[in-house]
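**Q** 3D, please:
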Amino acid sequence: MTDRTLDLDDFSDLIERPHGGLRRDAEERRARTGLPPEALGRLDALGEWLTAAQGRLPVEPIRQPRLVVFAGDHGVASLEVSSRPAGSAHTLVRETLEGTTPAAILARRLQVPVRVVDMALDCDPSELPDEVTRHRVRRSSGRLDIEDTLTAQEAETAFRAGMAVADEEADSGTDLVVLGDLSTGGTTAAGTLIAALCGTDASVVTGRGGGEIDDLAWMRKCAAIRDGLRRARPVLGDQLELLAAVGGADLTAATGFLLQSAVRRTPVVLDGVVSAACALVSQRVAFRAPDWWVAGHACSEPAQAKALDRMALDPLLEQRVEVGGGTGALLALPLVQAAAELAAELPVREDTAEGTDGEAGTDGDDDATNSPALDAT
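**A** The predicted model follows:
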């Protein structure tokens, strides 16, 4: 990739780990509540993670979560690798905007605003609201088995769009993001990325989407991932080239979003295999980035398990939800919110040493408002 102005190596310097000292203080504070160790299970670890991410002790409850969904069609869907027709993701987007998809219904129940970002839907942009289509890079990504899904310029534009969305969310006060996706062919792109980065064969990462595709469709999907791997492996050393080769606009944007969210110290709940693939690419860019994410749930796609294992992320739920759009991650959101409430409000039994139990425990360098940011423009 030539004439590129975006240097992904900068993320390694910009992304810091969550505040480790406060995490230890949160552990000590929890020990003084009088509850037996491990009585709250994983909620303790979640509360400590949020304390470190916020840089505050006690942690503050989650007040402004947001569901952010990156949407796009993939040319590989024309090979009938999906249970949905190629180019039909725009119908899922419309249903989400109308509030009739599982994710939209859950978001409404949980009072979580929904933001859909069209990166490469195969429809006329006039069919959707301007705020949905304003970041669109192209109409459908290319067929990953025979061609690059994006040009070099399109890949950079999509990546920067994801960064811009992360900045907009951080600037608006979003304190936790639930990351979702809506696509046709997106799990094929995700499987290709994960197989390439984990060094596995196509058959190891090819799933059925919860049993929705038959044996012939599974074989077509496996063949597409195999052919995509031949194109992905030569560019493994450059993650933006990798995304351009096989990722498509929506996955490229989601990767930029995850990395810039980590820069801005915004915690993220990952959804299914697509967000796991983007997270794995992000880890390759900046090894500290996964410290800012939790895996919301486990789906049946074997590629997701591969990616999460590589990042040492243990899913909060195992409901085998397959519908996408952030549905599984939204189911996990109440657990994260509960962990924050408990960590914030459980009283301690005795006085603490100065600074251990008190006010916002944020150093100037750890303040999200002062965090350095890579320019998305």
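**Q** going forward, measure contacts and count neighbours with C-alpha atoms only.
**A** Will do.
**Q** let me know the helix or strand that the closest residue to residue 132 other than its chain neighbours is in.
**A** Closest residue in space to residue 132, ignoring its immediate chain neighbours: residue 117 at 5.0 Å, by Cα to Cα, 6 or more residues apart in numbering. Counting by DSSP states H and E, the element that carries residue 117 is strand 114-120.
**Q** show the subsequent helix or strand relative to the helix or strand harbouring residue 160.
**A** In this structure, residue 160 sits in helix 152-171 according to DSSP H and E. Where DSSP H and E defines the elements, the next helix or strand beyond helix 152-171 is strand 176-184.
**Q** what's the angle between that following strand and strand 114-120?
**A** If you take axes from the mean of the first three to the mean of the last three Cα atoms, to 10 degrees, strand 176-184 sits at 40 degrees to strand 114-120.
**Q** now do strand 176-184 and helix 152-171, the angle between them.
**A** 150 degrees.
**Q** following strand 176-184, which helix or strand shows up next?
**A** Note on strand 176-184: by DSSP H and E, the next helix or strand toward the C-terminus is helix 186-198.
**Q** other SSEs contacting that following helix?
**A** Contact here means 3 or more Cα pairs under 8 Å, 6 or more residues apart in numbering; DSSP states H and E; on that basis helix 186-198 packs against helix 202-205, helix 215-232, helix 248-263, helix 273-285, helix 302-311.
**Q** hmm, 6 Å instead?
**A** Other helices and strands packing on helix 186-198, by 3 or more Cα pairs under 6 Å, 6 or more residues apart in numbering; DSSP states H and E, are helix 273-285.
**Q** mind listing residues that contact the next helix or strand after the helix it packs on?
**A** Using DSSP H and E, the next helix or strand after helix 273-285 towards the C-terminus is strand 293-295. If you take Cα atoms under 6 Å, 6 or more residues apart in numbering as the criterion, strand 293-295 is touched by 267-270, 315.
**Q** one more sequence to fold, the one below, so I can look at both together:
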Amino acid sequence: MTYKIQHVSNQFDQVIQTKIDGKTKPLGALGQLEVVAKQLARVQALSTNKVDTLTVDKPQLIIFAGDHGVASEGVSIAPSEVTGQMVANFAKGGAAINVFCRQLGWQLSVVDAGILHAPDEQLQVINQRLGATTASIHTDAAMTLETVEQGFLLAEQLIKQIKEAGSNLVAFGEMGIGNTTAASAIMSALMQVPATESVGKGTGISDEVVAKKQQVVEQALTLHKDKLSEPKQMLACLGGFEIVQITGAMLAAAQEKMHILVDGFICTAAAMVAIQINPAVKDYMIFAHCSGEQGHTKMLNWLEVEPLLKLGLCLGEGTGAALALPLIQASVAFYNEMASFEQADVANVV
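**A** Prediction:
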């Protein structure tokens, strides 16, 4: 698949900056909120050709779940069966992400991208299965290139449905025992760093398991070294079904001129691959938080982006992205509603 993603334009930058600077505050006093407002305005101008007001409409968070063959190597604190159990928990509304989505006004969808056991049909889970589990990345390719393309197609169709339902902001969460191993391998492959820099303790594994995880990642990088220069091939070799569909969904969302709120370590790995496929997708991304996973700071630095939050989160599920929504809404609110010096009859402090 190819994506027609339009780079944002600087056509309205002066108008946007003048509007922001004219608010009743010192220049730059709202910090990152001003940066976010400018980014939102640039993206929305592509569709409306206007920058007078901003909107965040029907924010949608999608959790993609997938199982990983490498989990059988003991690289996680839990067995693969927990992926399916958590998917059921998401569908029943009992997880942290459900709590935050209800609190903050997200619409939440759960996608089975390929977990070990398909969920009960009575649960509200979208079926986009690419298989039951990937192959172990240190002994084989995780999946075929054809499977990657199928995952991209399914993700694009889902994003189109969400766009048609009126959403202009989307975030992604993930669930998949073993997926930090896949994300670490992707990080190492893209950034050309050893597994000691990309593999961390995740949700609290022991030093012994960290060493095992590092070994598996190094084996995977060596096994697939001739196929890691092309991003889709990299996904086929090292990725997970959920990582593939998150990558495809990010590209599809940018193609639809939607805002993308990027979550933690695994979602940032997907974002890195998406940027390799089409660099214009980065124009649409806002990075929600820096997680407690040791490689995430390095990823964000490599991408030269500034996250909105740093809360030490290591949960995944999209929780960091969910918690960043009020900051996005605050950026919209000050841009739309805050008085200018002229309107407020206040002496300009510039």
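**Q** and the TM-score between these chains?
**A** TM-score of the superposed chains, computed with TM-score structural alignment, normalised by the length of the second structure, equals 0.92; 339 aligned residues with a Cα RMSD of 1.6 Å.
**Q** coming back round to it: isn't the residue nearest to residue 132 of the first structure up against residue 70?
**A** Yes: with contact defined as Cα atoms under 6 Å, residue 117 of the first structure reaches residue 70; the gap is 4.9 Å.
**Q** how much space between the residue in the second structure that the residue nearest to residue 132 of the first structure lines up against and residue 4 of the second structure?
**A** With TM-score structural alignment as the criterion, residue 117 of the first structure lines up with residue 111 in the second structure. According to Cα to Cα, to the nearest Å, residue 111 of the second structure stands 25 Å off from residue 4 of the second structure.
**Q** these two: which is more packed in?
**A** Higher neighbour count among residue 111 of the second structure and residue 4: residue 111, with 26 against 13, using other Cα atoms under 10 Å.
**Q** I'd say that one and residue 64 touch.
**A** Yes: counting by Cα under 6 Å, residue 111 of the second structure does reach residue 64; the two are 4.8 Å apart.
**Q** re earlier: residue 189 of the first structure: which of the contacts of strand 293-295 of the first structure is nearest?
**A** residue 270 (16.9 Å; Cα to Cα).
**Q** go ahead and confirm the closest one touches residue 296.
**A** Yes: in terms of Cα under 6 Å, residue 270 of the first structure counts as a neighbour of residue 296; the distance is 5.5 Å.
**Q** residue 208 of the second structure: how many residues sit nearby?
**A** Count around residue 208 of the second structure with other Cα under 10 Å applied: 10.
**Q** need the counterpart of it in the first structure.
**A** In the first structure, the residue equivalent to residue 208 of the second structure is residue 216, according to TM-score structural alignment.
**Q** mind checking how far that match is from residue 207 of the first structure?
**A** For residue 216 of the first structure, the distance to residue 207 of the first structure (Cα to Cα) stands at 12 Å.
**Q** show me what contacts the match of residue 117 of the first structure?
**A** Applying Cα under 6 Å, 6+ apart to residue 111 of the second structure gives the contacts 63-64, 125-126.
**Q** only whichever of those residues are buried, select them in ChimeraX.
**A** Provided next is the ChimeraX selection string for whichever of the contacts of residue 111 of the second structure are buried by 16 or more other Cα atoms under 10 Å:
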select :63,64,125
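**Q** would JSON lines of the contacts of residue 111 of the second structure with secondary structure be doable?
**A** Shown next, in JSON lines, are these (DSSP: H, G, I helix; E, B strand; the rest coil):
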{"residue": "63", "secondary structure": "strand"}
{"residue": "64", "secondary structure": "strand"}
{"residue": "125", "secondary structure": "coil"}
{"residue": "126", "secondary structure": "strand"}
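**Q** am I right that residue 37 of the second structure is in contact with residue 331?
**A** Yes: between residue 37 of the second structure and residue 331 there is a contact at 5.1 Å, judged by Cα under 6 Å.
**Q** residue 227 of the second structure matches what in the first structure?
**A** Here residue 227 of the second structure is matched to residue 235 in the first structure, going by TM-score structural alignment.
**Q** what is the neighbour count of the residue nearest to its match when sequence neighbours are not counted?
**A** Nearest residue to residue 235 of the first structure in three dimensions, chain neighbours excluded: residue 242, at 5.5 Å (Cα to Cα, 6+ apart). Other residues lying near residue 242 of the first structure total 25 when counted by other Cα under 10 Å.
**Q** I'd say residue 246 of the first structure and residue 146 touch.
**A** No: using Cα under 6 Å as the test, residue 246 of the first structure is too far from residue 146 to be in contact (9.6 Å).
**Q** which of these two has more neighbours?
**A** Legend: neighbour count by other Cα under 10 Å for residue 246 of the first structure and residue 146, higher for residue 246 (33 against 15).
**Q** residue contacts, the equivalent of residue 261 of the second structure over in the first structure?
**A** Under the alignment (TM-score structural alignment), residue 261 of the second structure pairs with residue 269 of the first structure. Under the criterion of Cα under 6 Å, 6+ apart, the neighbours of residue 269 of the first structure are 178, 293-296.
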